[in-house]
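**Student:** The amino acid sequence is not available; the structure is as follows:
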């Protein structure tokens, strides 16, 4: 009985050991299977490598030129394409030509440069405003573009605006003192010529010339053509007396010259006729033609004055007047 119990116990123990071995094997196999499943899944779930980003191409260097009043771009340059950095001299010459055309204008475009149109006093004593002098400094513009061409960017046109050099409170006193005067004579029977002298004299009457102002006869008088009331009369062209619209206005400009020549002014432009004229002494004339020769002077005195033209039958007198307080400043030294 004891032996039989021992045998049964031994069988039970062996069975338990077998079961434990099967369980361990099953767990081991299960772990191996999980590894087999997990490994490819992990490989499948790996984030694919992103393609390297392409480097952006550098933007070309550009110079924009702006109008300082409107802030509008009027011209854009690509300096490298125009030779900057390779042939700067040629590049600069192109800029100089462009700046000159921009300032002075071309046949198809008006330039930025603008002559001063002087203020005038009307018959009621009110001021008729003219226009300031505007200068586009060409060399400064070229230098600004050349400097900006290295890195690019925006630049503004170097425009210089000059207003008339007088104070509004001066106006009521500018007629107080006559500081210069000159009179010429003409044949009042020659109707066309007389009319032309009258019209041009009216155009310069009561013009205010401030300190530093530049007077231009052609700008002040304007076109001397039939549309503005000018008539046919004799005029000198290439040493010949010919009929032309506006003949006689040179007597007005010459009379004005002989008056202002008694003052402290400097001449910017002045021309003689190709023939002697009888209304002023030899060499004392100033020929003009709209769109051609002009008579220009600058008031270099430190005070303003006013031009008075007195047209009468057969005579033209030009007076220069100023206030009593400025008389000593206007006189020629």
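**Tutor:** Everything's here; your move. Please read these numbers as outputs of a predicted model, since none were measured by experiment.

**Student:** all contacts plus neighbour counts: C-alpha atoms, from now on.
**Tutor:** Noted.

**Student:** So what's the residue count around the nearest residue to residue 136 once chain neighbours are set aside?
**Tutor:** Spatially, and ignoring its direct neighbours in sequence, residue 136 is nearest to residue 159 (4.7 Å; Cα to Cα, 6 or more residues apart in numbering). For residue 159, the neighbour count with other Cα atoms under 10 Å is 19.

**Student:** quick one: residue 159 from residue 106, how far?
**Tutor:** Using Cα to Cα, to the nearest Å, residue 159 is found at 18 Å from residue 106.

**Student:** Then residue 179?
**Tutor:** Taking Cα to Cα, one finds residue 179 at 41 Å from residue 106.

**Student:** Neighbour count for these two, which is higher?
**Tutor:** It is residue 179, of residue 179 and residue 106, that has more neighbours when counted by other Cα under 10 Å, with 22 against 11.

**Student:** Which helix or which strand is home to that one?
**Tutor:** Per DSSP states H and E, residue 179 falls inside strand 177-185.

**Student:** another structure for you, compare them:
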């Protein structure tokens, strides 16, 4: 039949059964209508089917074009201080939809490097460089403690990876915990002190003790502040005036630049240990030292081992150093207002 030929030409093989079904349905009518009527109805059905198929094809084409034109999901990480974009992620390219756990690990590792630093660049985490009081009684400002919350950053990037968007770095900045008006009174009362002896005839070692002691002189340690000896004192190298002297390395005494600064850090430890401080980092020498009892030393090495503590005494205090006649004394002072408040170790 002519109509059957038309159906075969219009439909794909997978859809020809539709036309066959229409023909079969009309055949059931047999005898109730003439052949012309049957063909007319079939013609209408075929036209309707043609139209539906064309619309479906157009819809699929539109969806394909929309998918191709769709912008890829992008997550931008922003520095809240500079408003600069420091990192751009394309989650789909990194396997966000294929392996979520692996994607999370990638983001977590990146956040860790951003916070703590890598061989190529320093991290956002910064130890506090404490304020101090100058010779005229004025406050010399240091730098606050800055911490990049790695877990929070990772979670925010993962959350934004579904639809894209901007994520600000979650930075926690902690200023020193003291009132500026208290600074002038922090030297009023000595609440703890410790003295060690050294051979003042050994010029290099004496100079190194002097320089490191001056570096912690008049430093303010506020409530809940974190104190880092290495951050406060800085590099103990020739460029900063340090001289050759004996130092302990791997269980042996050898000559090295800066030998002697550990006497300053150990004297400081024995002074603040009388108060309610919490230790963040403390190390012993690899050899026995003679200026403090066994186990009462605190070795340091710039860029390596550090002596760090947090002031949990409930009061701000001031560090004072006195060096004379072969003796180094570290005093911890506070104001009369806080003398009875400051927590001591029991």
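**Tutor:** Looks like it arrived, so ask away. Because the structure is predicted, anything quoted here is derived from the model rather than measured.

**Student:** With the second structure overlaid, how far apart is the strand holding residue 179 of the first structure on average?
**Tutor:** Following the fit onto the second structure, the mean deviation recorded for strand 177-185 of the first structure is 0.3 Å by mean Cα distance after the TM-score superposition for the first structure.

**Student:** Where does that strand end up in the second structure?
**Tutor:** The alignment of strand 177-185 of the first structure onto the second structure (TM-score structural alignment) spans residues 189-197.

**Student:** Then stretch 235-246 of the first structure?
**Tutor:** Taking TM-score structural alignment, stretch 235-246 of the first structure hits residues 247-258 over in the second structure.

**Student:** Buried ones in the matching stretch, by neighbour count?
**Tutor:** 247-248, 256-258 (16 or more other Cα atoms under 10 Å).

**Student:** give me every residue that touches residue 114 of the second structure.
**Tutor:** For residue 114 of the second structure, the contact set (Cα atoms under 8 Å, 6 or more residues apart in numbering) comprises 122-124.

**Student:** Could you check which helix or strand contains it?
**Tutor:** If you go by DSSP H and E, residue 114 of the second structure is part of helix 100-116.

**Student:** Looking for the alignment partner of residue 237 of the second structure in the first structure.
**Tutor:** In the first structure, residue 237 of the second structure lands on residue 225 (TM-score structural alignment).

**Student:** secondary structure element for the residue nearest to residue 237 of the first structure when sequence neighbours are not counted?
**Tutor:** Of all residues not flanking residue 237 of the first structure in the chain, residue 274 sits nearest, at 7.5 Å (Cα to Cα, 6+ apart). Under the criterion DSSP H and E, no helix or strand holds residue 274 of the first structure.

**Student:** In this structure residue 222 of the second structure contacts residue 315, no?
**Tutor:** Yes: Residue 222 of the second structure is within contact range of residue 315, at 7.0 Å (criterion: Cα atoms under 8 Å).

**Student:** ok, now which ones touch the residue nearest to residue 136 of the first structure?
**Tutor:** Here residue 159 of the first structure is in contact with 68, 134-137 (Cα under 8 Å, 6+ apart).

**Student:** What is the end-to-end distance of the match of stretch 235-246 of the first structure?
**Tutor:** Terminal residues of stretch 247-258 of the second structure lie 8 Å apart, using Cα to Cα.

**Student:** what do you get for stretch 184-193 of the first structure?
**Tutor:** Note: stretch 184-193 of the first structure ends 14 Å apart using Cα to Cα.
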